[in-house]
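Participant: sequence-free structure coming up:
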């Protein structure tokens, strides 16, 4: 059984990486369908409010990032919670990560299939995305984390292309009213939950601290990364409301991608194809990081932390993901009720995890330090 060094560390990544990691882990599949869930113009305040609440969570996470326990990785978790508790957490973590990888992959593949490859079997698209992610993952945690620079450079500028939608002749600023809701429905609450869940990506960074710098100023970079996300979310949502109007916005899938087809340039056509292709780098980064977390969680609950990582172990984790995605696609994703069930499950789980994990880690560290 050939070994492979997936979790070796040769250096730690500085504060700028925190900024990029926070921003990119918050910009994934959900941002492409966000306007459908928010619909009403006043939900822009929901983005701002949830973003500010996210800052509180990042403050709690910064306490964990700078603690001595986080720097020890697995041993730090054992010191805080005990070995058996960590194993139980790893089992739940494995299932949660598996679900998240499956849903974001199915979402991106659905978009590729709808806009670029309608005649291709979706299973080939799933396989292609996962093979690329496996290649990135095989270079180890440190290099995969560095891949965030490429993901950022390939994706951060996309939101800027939507600024012209603010100034088109069809942009009706009356669609931005009311800015204060005259009524509040269950769908509005679900919209807030959706935003909170979409912002939950940085919670997985809590398990990658050994590869990240424990600089005391890390909070500054976390805050800036989160603020960039709020700006991107707000820009894309307002542009969508101006372009479609609230009445039509709730009736269209992938509104942000459809808008890309209306971007006018002098030398390029089908800008939406280009945007979808560049967005793939962010998906590959997201899936690669989560695959490493999945493999790590599997090693914890199978009590193999003292053994070296192997190609067979990584490939086995990858195959579990592949089987899970294909099964979900065949039995659930193809139907509207099944797709809604998967998305709502991920929304609730993501929101719950983002509320729970930072609070538990912050409380555990404070309690240990006070003893």
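Facilitator: That came through, no problem. None of the values given here were measured: they were computed from a predicted structure. Numbers count the residues shown, from 1 in each chain.
Participant: from here on, contacts and neighbour counts on C-alpha atoms
Facilitator: Fine.
Participant: OK, contacts around the spatially closest residue to residue 361 that is not a sequence neighbour?
Facilitator: Computed as CA to CA, 6 or more residues apart in numbering, the closest residue to residue 361 that is not its neighbour in sequence is residue 64, at 6.3 Å. By CA atoms under 8 Å, 6 or more residues apart in numbering, the contact list for residue 64 reads 70, 206, 361-362, 365.
Participant: could you do residue 87 as well?
Facilitator: If you count contacts by CA under 8 Å, 6+ apart, then residue 87 has 300-301 around it.
Participant: three-state assignment of it?
Facilitator: Following DSSP: H, G, I helix; E, B strand; the rest coil, the label given to residue 87 is helix.
Participant: look up how far residue 194 lies from residue 38.
Facilitator: 8 Å (CA to CA, to the nearest Å).
Participant: same check, this time on residue 141
Facilitator: Counting by CA to CA - residue 141 and residue 194 are separated by 29 Å.
Participant: tell me which element the spatially closest residue to residue 145 that is not a sequence neighbour is part of?
Facilitator: Nearest non-adjacent residue to residue 145, counting by CA to CA, 6+ apart: residue 289, 7.3 Å away. For residue 289, the host element (DSSP states H and E) is helix 271-301.
Participant: against that first model, consider the following:
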């Protein structure tokens, strides 16, 4: 009678989402779905809640496709014994690999990520599947997209606060689907360690995904030539030569984030922007301690030289475009005439 009443309550609370719930759930929810205060006392002094809100689970992404025993595979009958967990973290670690039975591709990516590397060294606080996705209340990570960054904020709150006040963070919170959230730059499962330099080497590629899109940049009246102009200047050429090497991060050429910031990127017109004219000398001095106030004048700010913008640079480029083909052509002609003369004089 109790289980029948529970199913009626669950169906009313969850609506049509319950239509496909496997009937086998009844056996588990008969105990675990009744008392919201149900818990276990752990040796660590923590209380482990064992109540499952049927309505919440029913609306989750797994609600209509998984049975309890698909994840809790060791529970084969009733009454069942409890494993000797010492803490809540023991429970989470114990069930960590259950996800790979369905999500093997993403599971294998985590093995290359910084979180797994940290956990392998003994740090049990490193993020696991459940820390990011939840357990019985799993929803689609990108609905809404702001949930992604808010999830990362659970562990990286300081970084999140800086990001939230940036041009990307403010627009993301306002519902702009174009701006990046954490996983757009760091990826979701195979997250790189930002301290070893590998992520920095990929910065132009990461930023270029959005900033070379004609369709996207036209909406914000931004240039799509930022990556091209960067790759053509000294910093870009140096970074390209060093890519794929294990260069010392301190000697690595400047990439996008060195000038524009990492999580604190602002519009170039913002008074707090690293690339604002008034702040540009301080930005350059990070790598060039002796830089004077005239030092940034050598940078064209991602603009391509034109007769109106950087006239002298444009003139020099035009001179070389004309003189180099002329000189090379003249040299080839001279060699051809010498060869012709040798052949004729034989």
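Facilitator: That came through, no problem. Please read all numbers here as calculations on a predicted model, not as lab measurements.
Participant: tm score of chain vs chain?
Facilitator: After superposition, the two chains reach a TM-score of 0.23 (TM-score structural alignment, normalised by the length of structure 2), with 130 aligned residues with a CA RMSD of 6.6 Å.
Participant: before we move on, back to that, against which helices or strands is the helix holding residue 289 of structure 1 packed?
Facilitator: helix 83-115, helix 122-137, helix 141-146, helix 148-155, helix 255-260, helix 311-328 (3 or more CA pairs under 8 Å, 6 or more residues apart in numbering; DSSP states H and E).
Participant: save those helices as TSV, and put in distance to residue 342 of structure 1 too.
Facilitator: Output for those, formatted as TSV (distance: least, CA to CA, whole Å):
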stretch	distance to residue 342 of structure 1
helix 83-115	7
helix 122-137	17
helix 141-146	27
helix 148-155	26
helix 255-260	20
helix 311-328	9
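Participant: so which of those helices gets nearest residue 301 of structure 1?
Facilitator: Comparison of these against residue 301 of structure 1 by CA to CA identifies helix 83-115 as nearest, at 4.7 Å.
Participant: for residue 355 of structure 1, grab the count of nearby residues.
Facilitator: 17 (other CA atoms under 10 Å).
Participant: before we move on, the earlier item: ok, now which ones touch the residue nearest to residue 145 of structure 1?
Facilitator: 137, 141, 144-145.
Participant: please apply the same query to residue 55 of structure 2.
Facilitator: Listed by CA under 8 Å, 6+ apart, the contact partners of residue 55 of structure 2 are 10-11, 13-14.
Participant: mind doing that once more with 6 Å?
Facilitator: Each residue near residue 55 of structure 2 by CA atoms under 6 Å, 6 or more residues apart in numbering is listed here: 10, 13-14.
Participant: just the buried residues from these, in PyMOL please.
Facilitator: To isolate the buried ones among those in PyMOL, judged by 16 or more other CA atoms under 10 Å, type:
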select buried, resi 10+14
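Participant: now the contacts of residue 55 of structure 2 in a markdown table, with secondary structure and distance to residue 28 of structure 2?
Facilitator: Shown next, in a markdown table, are these (DSSP: H, G, I helix; E, B strand; the rest coil; distance: CA to CA, whole Å):
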| residue | secondary structure | distance to residue 28 of structure 2 |
| --- | --- | --- |
| 10 | helix | 14 |
| 13 | helix | 18 |
| 14 | helix | 18 |
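Participant: now flag whichever of the contacts of residue 55 of structure 2 is closest to residue 41 of structure 2.
Facilitator: Of these, the one sitting nearest to residue 41 of structure 2 (CA to CA) turns out to be residue 10, at 27.6 Å.
Participant: if I look at that closest one, how far off is residue 316 of structure 2?
Facilitator: Using CA to CA, we find residue 10 of structure 2 at a distance of 76 Å from residue 316 of structure 2.
Participant: before we move on, what about residue 205 of structure 2?
Facilitator: Look at residue 205 of structure 2 and residue 316 of structure 2: by CA to CA, they are 30 Å apart.
Participant: now swap in residue 69 of structure 2 and tell me
Facilitator: From residue 69 of structure 2 over to residue 316 of structure 2 the distance is 73 Å, taken as CA to CA.
Participant: neighbours around the nearest residue to residue 108 of structure 1 once chain neighbours are set aside, how many?
Facilitator: Residue nearest to residue 108 of structure 1 in three dimensions, not counting chain neighbours: residue 29, with 6.6 Å by CA to CA, 6+ apart. With neighbours defined by other CA under 10 Å, the count for residue 29 of structure 1 comes to 20.
Participant: got it, and residue 85 of structure 1?
Facilitator: Based on other CA under 10 Å, the number of other residues close to residue 85 of structure 1 is 12.
Participant: I'd like the distance between residue 10 of structure 2 and residue 25 of structure 2.
Facilitator: From residue 10 of structure 2 across to residue 25 of structure 2, the span is 12 Å (CA to CA).
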